[in-house]
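> Any chance you can model this:
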Amino acid sequence: MNEQEHWQGFITAFNEERFVDGVLQLEELWFPSRNDLYRGLIRLSVALNQLRLGIVDSPRQLLASAYDMLAPFETNQHNLDIRRIREYIQDCASLIPADLRTGQGRIDWDLVPRIQL
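Predicted coordinates for the structure are as follows:
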């Protein structure tokens, strides 16, 4: 697969909430480039997958780091509105109470906002 096919594979998988599949596509782009845009989107995808599984500690950290990693890319990249994605990350992170730990409770996946890339 070429770069465009991996990128489109990520977009499709993310939009269908197949986050693990999306991560696999993005890792093919990230490994040779070590680009923080890809790494930030990988962390967002992993965080969303973990929230869906009922994990809260790791997603809290992943969302914070994804937000920071995407900051240099405020303008559109690969036809993505990075500012909108960062706002989405903040919305998701705000759902996780600071004192909630994995095993003590979970975030209702139906309450997590959705975004299409």
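
> contacts, neighbours, all on C-alpha from now
Will do.

> Spit out the contact partners of residue 30.
38-39 (CA atoms under 8 Å, 6 or more residues apart in numbering).

> one more to line up against the first:
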Amino acid sequence: MHPPLDPLAIDHFNAGRYRDALLAFEGQWHSERSELLKALINLSNAMLQLQIGLVTAPRRNLARAVDMLTTCSPAVAAAAGVDLPRLHAAIARVQACIPPDAVSGEDQIDPARIPSIQIRTGNDDHTG
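Next up, the predicted model:
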């Protein structure tokens, strides 16, 4: 069984404090190397990069997160309280905001136009 995700990391992520979420997920990663945590680290990193106006690296990190979530066991995700289909749909909404030809340094996306993502867990009252 997959240990629960760090509630503080989830709170940080859901509040849009992606740097804090990234650090908290990385802290959990040191003791538990799972594909789910690796995906959430990439997702946190991508959302942080979008917050500061980058486009190239977040596009790559979002794609990596999707790839990792796709290979993640649904049972593992469910045990950790993550609704994979809902998370995939939320990531797709963010990806749709990044033009495929946009390049960091030349193009910028208004961070206010990026939809938020909530990590929904079935183990508590976190919403998404």
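
> Could I get the TM-score for this pair?
Overlay of the two chains. TM-score (TM-score structural alignment, normalised by the length of the first structure): 0.88; 114 aligned residues with a CA RMSD of 1.7 Å.

> Spit out the contact partners of the residue most central in space within the first structure.
The centre of the first structure sits closest to residue 44, judged by CA atoms, centre = their mean, with a distance of 1.6 Å. Neighbouring residues of residue 44 of the first structure by CA under 8 Å, 6+ apart: 62-63, 66, 89.

> Next, the buried residues of the strand or helix carrying residue 31 of the first structure.
Using DSSP states H and E, residue 31 of the first structure sits within helix 19-33. Across helix 19-33 of the first structure, burial judged by 16 or more other CA atoms under 10 Å covers 19-30.

> if I look at residue 35 of the first structure, how far off is residue 88 of the first structure?
21 Å (CA to CA, to the nearest Å).

> Of those two, which one has the most company?
residue 88 (19 against 12; other CA atoms under 10 Å).

> for the more buried one, helix, strand, or coil?
When classified by DSSP: H, G, I helix; E, B strand; the rest coil, residue 88 of the first structure comes out as helix.

> Let me see the contact set for it.
Residue 88 of the first structure touches 113, 115, counting by CA under 8 Å, 6+ apart.

> Aligned to it, what sits in the second structure?
Superposed on the second structure with TM-score structural alignment, residue 88 of the first structure falls opposite residue 90.

> Residue 66 of the second structure versus its match, what's the distance?
11 Å.

> For the helix ranked longest in the first structure, give me the average deviation versus the second structure.
Counting by DSSP state H, the longest helix found in the first structure is helix 36-53. For helix 36-53 of the first structure, the mean deviation from the second structure after alignment is 0.5 Å (mean CA distance after the TM-score superposition for the first structure).
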